[in-house]
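Peer 1: What shape does this take:
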Amino acid sequence: MAARVCLGRGQHAVAGLGTVTRASHSAAPRAQYDAVIIGGGHNGLIASAYLQKGGLKTVVLERRHVLGGAAVTEEIFPGFHFSRASYLLSLLRPHIAEELELKKYGLRVFKRDPHAFTPMLEEGVGGRPPRSLLLGADITKNQEEIGKFSKKDAQMYLGFLAHLEKLACAIHPLLDAPPVDVPRIMEGSLRTRLSALNTLRPLIRSGLKLGKNIPDFYELVTAPIMKVLNRWFESEPLRATLATDSVIGAMTSPTTPGSGYVLLHHVMGELEKEAGAWGYVEGGMGGVSKAIAQSACALGADIFTEKSVEQVLVGSDGRAQGVVLQDGSEIRSRVVLSNATAHVTFKHLTPQESLPPDFLKAVDQIDYTSPVTKINVAVDRLPNFLAAPNVSEGVPGPHHQCSIHLNCESVDVLEQAYHDCLQGRPSTRPMLEMTIPSVLDSSLAPPGCHVVSFFTQFTPYSLGGNAWSAEDKQRYAQNVFDWVEQYAPGFKSSIVGTDILTPHDLEQVFGLTGGNIFHGAMSLDQLYLARPLPSAADYRSPIRGLYLCGSGCHPGGGVMGSAGWNSALTVLADMKRG
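Peer 2: So this is what the prediction gives:
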């Protein structure tokens, strides 16, 4: 049964979203809108808000019972509320949060400090605990921590962070604008060409910001990240900890060319004006989606859950004219925006005869390979790490709020985990990023209990050509928990519930083709002018009036919002031109 998110005259609470209200009397979609958005992920919601601000009556149609796409909160076990897929916030563009007044609509983020904890799997010396690496905002403390492994690296670390921040900040103009409009620059009237030249401005601003650092930027985004890290550092735990951000969510290794860009993508955000900081959203990641939806509703958007789109309507003139829902009903519109992946949009939702064969062939070549299995765990007590023993039972230490990197103290371990997956099997010693958001947000779990998230790599989409069985999933999860047990004895006995999402599960539940959290690999051949394809990099499709607005577009994945913002502005510009 469909659920309307934006209601007047009463309120309707949607699971994982909360209550959203708006002054409207309709409990079902209209037959006609200016814009229809397929999918209620954060980009689709952001696009709806900006289209409404631009004067277009807009509706968002979400097939699931909960809004947010991968940015959702779900109560999987009674009393335990999980950020079931996406689990941290940093990349959300500040101007979007400000313009949509997301704090006014309830967005609150718990900033983590410290933010990274890498315990060693080793015997302590002289009765002391095993060593660990704890990194945060305090540079002096960071240098003390790194100094346990290398005094030289401790001195180099501040320079490395400044270098990385300089490169990341230079990309910001590119995030907030569509890619260069090459077709309009090269074709059309002189007036059209001159107008299209304006799309070069963000690229020029980025170039000017980089200045003499352009060669460094080029190297970082094209080279294996280890080539860069080896030049800066000598200690293995530090290099491996930094290298994890170059492979997180990507089917790549620290020695693969181009892995440096993934690292840059993960440090280009900010939180409370602190560059590179990450945090937990109050109430889970659904809190982001809730705030965006409330803002969009206040602007006049209609938003519905449990409304599955079956097909995009294409008229005899080759223009998108609306959508057909799974129940057979039609909603007509002037434009359609798809928050789904390019594969889902063009291979499943669009009439194949309406698209050029060469374009469909290109869509088939988009890389959606994912190495990720997400495991959400409910526990009845706080983990106790050998490298940082709990001072008092149930009282969190600074390290509990961090991204806890397990099996990440050596680059060789990361490499072996990657190569296991290349052979078509889950890593025997998987890379684990463990987070415990309930340490900072007690509303997520019952008293004394916690929600634990494991972002694990590397796991293949299928095993020997076959789908993962329930036994395969349990076997892999048990291996993960066995490794956690070595770092934090007693963890396995604290588990009261598990939710295991392999790449195939991520695809089925969240519509992430191949299970890829970025809506497509963030490799150099699928960025900027080639994301998701060179012929669709400007958010437009071969069908007039049909646009993409999801993370498969420039500038890519993460809860950033830029794709939704850029797509909406493209639509408004096109409609203004007629």
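Peer 1: rest of the way, CA atoms for contacts and neighbours
Peer 2: Fine.
Peer 1: Which SSE is immediately downstream of the helix or strand hosting His172?
Peer 2: Element membership of His172, judged by DSSP states H and E, is helix 151-175. Remark: after helix 151-175, the chain's next helix or strand is helix 182-186, criterion DSSP H and E.
Peer 1: List the contacts of that following helix.
Peer 2: Outside helix 182-186, the residues that touch it by Cα atoms under 8 Å, 6 or more residues apart in numbering are 192-194, 196-197.
Peer 1: ok now stretch 284-302, how far from the chain's centre?
Peer 2: 18 Å (Cα atoms, centre = their mean, to the nearest Å).
Peer 1: buried set for it?
Peer 2: 284-302 (16 or more other Cα atoms under 10 Å).
Peer 1: Mind checking which of the residues you listed are in strands?
Peer 2: Among the buried residues of stretch 284-302, the members found in strands (DSSP state E) are Asp302.
Peer 1: Return the residues in contact with the closest residue to Gly561 other than its chain neighbours.
Peer 2: Leaving out its chain neighbours, the residue that sits closest to Gly561 by Cα to Cα, 6 or more residues apart in numbering is Asn43, at 5.1 Å. Contacts for Asn43 (Cα under 8 Å, 6+ apart) come out as 339, 549-551, 560-565.
Peer 1: Could you also give me the structure for this next sequence, so I can compare it with the first?
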Amino acid sequence: MTAKRYHVIVLGSGIESLVAAGYLGKAGLDVLVVDGAESVGGTLVTREVVPGYRFDSCLDSPGYLSPAVVADLALAHHGLKYSLGEPLMVAPRPGGPALRLSADLEATAGSLRQASPGDADRWPAFSDRITTLAGLLTDMYRRLPPRPGEGGVGDLMTILRLAARVRRLGRVELMEFLRTFPMPVADLLDDWFEDDLLKGALGVVAVRHLALGPRSGGTAFGLLHQQVGATAVPRGRPIISGGVGHLAWTLEVSARERGVEFRTGTGVAQIVVTEGGTTGVVLDSGEEIPARAVVSGYDVRRTFSDLVDPVHLDPEFAAMAARVRYRGVAAKVNLALGELPDFTGLDATDLRGTVVLCPSLDYLEKAYDHTKYGEVSDRLALELVIPSVSDPSLAPEGGHVLSAWLHYAPFHRRDGSWGESEREAIGDLALRILQDAAPNMANAVVGREVLTPLDLQDRFGLTEGQVYQGEVALDQILFMRPIPGWSHYRMPVGGLYLCGPATHPGGGITGQSGRLAARQLVRDQKKGRGRRAWT
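Peer 2: Just a heads-up that it's a prediction; the model follows:
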């Protein structure tokens, strides 16, 4: 029996793969999604680790969820419900009033005034400045990045649109944009504020999943990237009803409604390439499935080192692919709790957003100093959420689930790899830090799950534990993402595309990579671009 030949095979069932599959199905193409995991979702998966407690095991937030994707794929129709936690971010202050950052500028100013009247006065201007500058990135992330030197009509139009958008900023804002991009976030925050707790909390946002400290150049861009799509500082985290896995489920239902087929529980062993173009994939079982195009939701290393025979790659391209930086530096701890943490100065209503435990930029920088030498500091910064406050269905009555990212935990350890003892040690360290801020945590923990950077790689396919499939740094964004010269999703192997967060605009901007990759493929199909006719 001859295997069905698909228009497109999508590799992986992470969010960007599901988005790409949905758009391709909507365009009328025959699409098959293949994933070695038993269920869809990739890094967005909600599962029961401790009986009765359901965790967002890896990522606990989709980041900025593109409204266009939600509308185009009718996700609300398929049951997607989400809201922003309010306050957006809080931080307990030992011996003093807690920090509360809210979508309401006056409410935030009122919180800041307790520690620094000057900071309260400056906050509205700072929020407006950061929101304006991040707005420019938001526009850039909605479309294909211009490719310097290409000279195509599409690139020229993108440059003209961008130039018009920049011109509307005005001279002062343009100068601030150019000044801010390469700055260390510590310098930016020191220019504006006095309160160490405020600066520490915002510093954590800026270095999220970066192997950089707050005094490293380019981390102010990290803050802007994490503000894309936001109308307030910091950008709130969408709380998905039923857990982040429900977002994956709605995307799967939407894709199936558009005719997309799924094969889970079987991985891909090889992308088949013949005469410079892909002709399909070979599964781990040895079965070959033909297709006119392959869209990989995997990162550059996994796609081109593991799945494509290097004989089909230009040596220069292969060398650039090998130079993509990953450097995962975060570990994850999920806790099943019998009661809410009793943070100083915070009540249950304050715990709907993000809680940050980082007293200052100096504290965060010292934690990073250890990372440079492949070590884990004994004083980590924690960024945590308690989604059960907003969604009680995630835990038994009276119980809660807590998910915390630990900064920093380098994938590459000087003393070797991550083993069981190192996993338990960093889990214990996280608990000690939590107990310092909320003493009742000593007896509140019912169970836990600890994910080291190595676990993130082995369990979720994240190279070096990097959840963004490559650092979102100044030399790995826009036309340089994933590889300079190949930012438009179409790879040098004919019919092969990338669609994951490894591509423009990068991690934390959910749906945009998949949407843009699918649009590029459909555009190529309509133009008859490539080795084969799309019939």
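Peer 1: Quantify their similarity with the TM-score.
Peer 2: Taking TM-score structural alignment, normalised by the length of the second structure as the basis, the two superposed chains have a TM-score of 0.95; 527 aligned residues with a Cα RMSD of 1.9 Å.
Peer 1: mind checking what the residue nearest to Gly561 of the first structure lines up with in the second structure?
Peer 2: Matched to the second structure by TM-score structural alignment, Asn43 of the first structure sits across from Glu16.
Peer 1: Show me where the stretch 51-200 of the second structure has its strands.
Peer 2: For the stretch 51-200 of the second structure, strands defined by DSSP state E, counting those that start in this stretch occupy the ranges 53-56, 64-65, 82-84, 89-91, 99-101.
Peer 1: need those strands in JSON lines with mean neighbour count, can you?
Peer 2: Conversion of the strands of the stretch 51-200 of the second structure to JSON lines gives the following (neighbours: other Cα atoms under 10 Å):
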{"stretch": "strand 53-56", "mean neighbour count": "24"}
{"stretch": "strand 64-65", "mean neighbour count": "19"}
{"stretch": "strand 82-84", "mean neighbour count": "15"}
{"stretch": "strand 89-91", "mean neighbour count": "26"}
{"stretch": "strand 99-101", "mean neighbour count": "26"}
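Peer 1: Now render the ones you listed as CSV, adding distance to Thr452 of the second structure.
Peer 2: Output for the strands of the stretch 51-200 of the second structure, formatted as CSV (distance: least, Cα to Cα, whole Å):
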stretch, distance to Thr452 of the second structure
strand 53-56, 15
strand 64-65, 25
strand 82-84, 28
strand 89-91, 24
strand 99-101, 29
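Peer 1: what's the closest of those to Ala367 of the second structure?
Peer 2: strand 89-91 (17.9 Å; Cα to Cα).
Peer 1: so that closest one matches what in the first structure?
Peer 2: With TM-score structural alignment as the criterion, strand 89-91 of the second structure aligns to 116-118.
Peer 1: contacts for the matching stretch?
Peer 2: Counting by Cα under 8 Å, 6+ apart, 132-136, 237, 241, 399, 402-406, 408-409 sit against stretch 116-118 of the first structure.
Peer 1: Measure the mean distance from that stretch to the second structure post-superposition.
Peer 2: When the second structure is superposed, stretch 116-118 of the first structure averages 1.0 Å from its matched positions, counting by mean Cα distance after the TM-score superposition for the first structure.
Peer 1: those helices in the stretch 151-300 of the first structure, which residues are they?
Peer 2: Taking DSSP state H, counting those that start in this stretch as the criterion, the stretch 151-300 of the first structure carries its helices at 151-175, 182-186, 190-196, 201-210, 214-222, 225-232, 236-247, 259-267, 286-299.
Peer 1: OK, contacts around the most centrally placed residue in the first structure?
Peer 2: With distances taken as Cα atoms, centre = their mean, Gly558 lies nearest the centre of the first structure, 2.6 Å away. Listed by Cα under 8 Å, 6+ apart, the contact set of Gly558 of the first structure reads 91, 517-518, 551.
Peer 1: Translate Glu365 of the second structure into the numbering of the first structure.
Peer 2: Looks like Glu365 of the second structure aligns to Glu415 there (TM-score structural alignment).
Peer 1: Same check on Ala109 of the second structure?
Peer 2: In the first structure, Ala109 of the second structure lands on Gln143 (TM-score structural alignment).
Peer 1: ok, that match touching Lys152?
Peer 2: No. The pair Gln143 of the first structure / Lys152 is not scored as a contact, 9.7 Å apart, by Cα atoms under 8 Å.
Peer 1: which one of those two has more residues nearby?
Peer 2: Ranked by neighbour count (other Cα atoms under 10 Å), Gln143 of the first structure and Lys152 place Gln143 first, with 21 against 15.
Peer 1: how far away is the more buried one from Asn198 of the first structure?
Peer 2: Going from Gln143 of the first structure to Asn198 of the first structure by Cα to Cα, to the nearest Å gives 45 Å.
Peer 1: same check, this time on Ser535 of the first structure
Peer 2: On the measure of Cα to Cα, Ser535 of the first structure and Asn198 of the first structure end up 20 Å apart.
Peer 1: More neighbours: which of the two?
Peer 2: For Ser535 of the first structure versus Asn198, neighbours defined as other Cα under 10 Å are more numerous around Ser535 (16 against 13).
Peer 1: counterpart of the more buried one in the second structure?
Peer 2: Match for Ser535 of the first structure (TM-score structural alignment): Gly485.
Peer 1: same thing with Asp302 of the first structure?
Peer 2: For Asp302 of the first structure, the aligned residue in the second structure is Glu261 (criterion: TM-score structural alignment).
Peer 1: Restricted to strands, list the contacts of Asn43 of the first structure.
Peer 2: Using DSSP E, none of the contacts of Asn43 of the first structure sit in strands.
Peer 1: Count the neighbours of the counterpart of Leu462 of the second structure in the first structure for me.
Peer 2: Residue pairing (TM-score structural alignment): Leu462 of the second structure is matched to Leu512 of the first structure. By other Cα under 10 Å, 26 other residues sit near Leu512 of the first structure.
Peer 1: so Leu512 of the first structure touches Asp505, yeah?
Peer 2: No. The criterion here is Cα under 8 Å, and Leu512 of the first structure misses it with Asp505 at 9.0 Å.
Peer 1: Could you pull out the helices in the stretch 251-400 of the second structure for me?
Peer 2: 300-301, 315-322, 361-371.
Peer 1: what's the average distance of the second one to the first structure?
Peer 2: Compared with the first structure after the fit, helix 315-322 of the second structure shows a mean deviation of 1.6 Å (mean Cα distance after the TM-score superposition for the first structure).
Peer 1: whereabouts in the first structure does that helix align?
Peer 2: Going by TM-score structural alignment: helix 315-322 of the second structure matches residues 357-364.
Peer 1: Could you pull out the buried residues of the matching stretch?
Peer 2: Val363.
Peer 1: now what about that stretch, what contacts it?
Peer 2: By Cα under 8 Å, 6+ apart, stretch 357-364 of the first structure touches 342-343, 346-347, 533, 535.
Peer 1: Cool, thanks, talk later.
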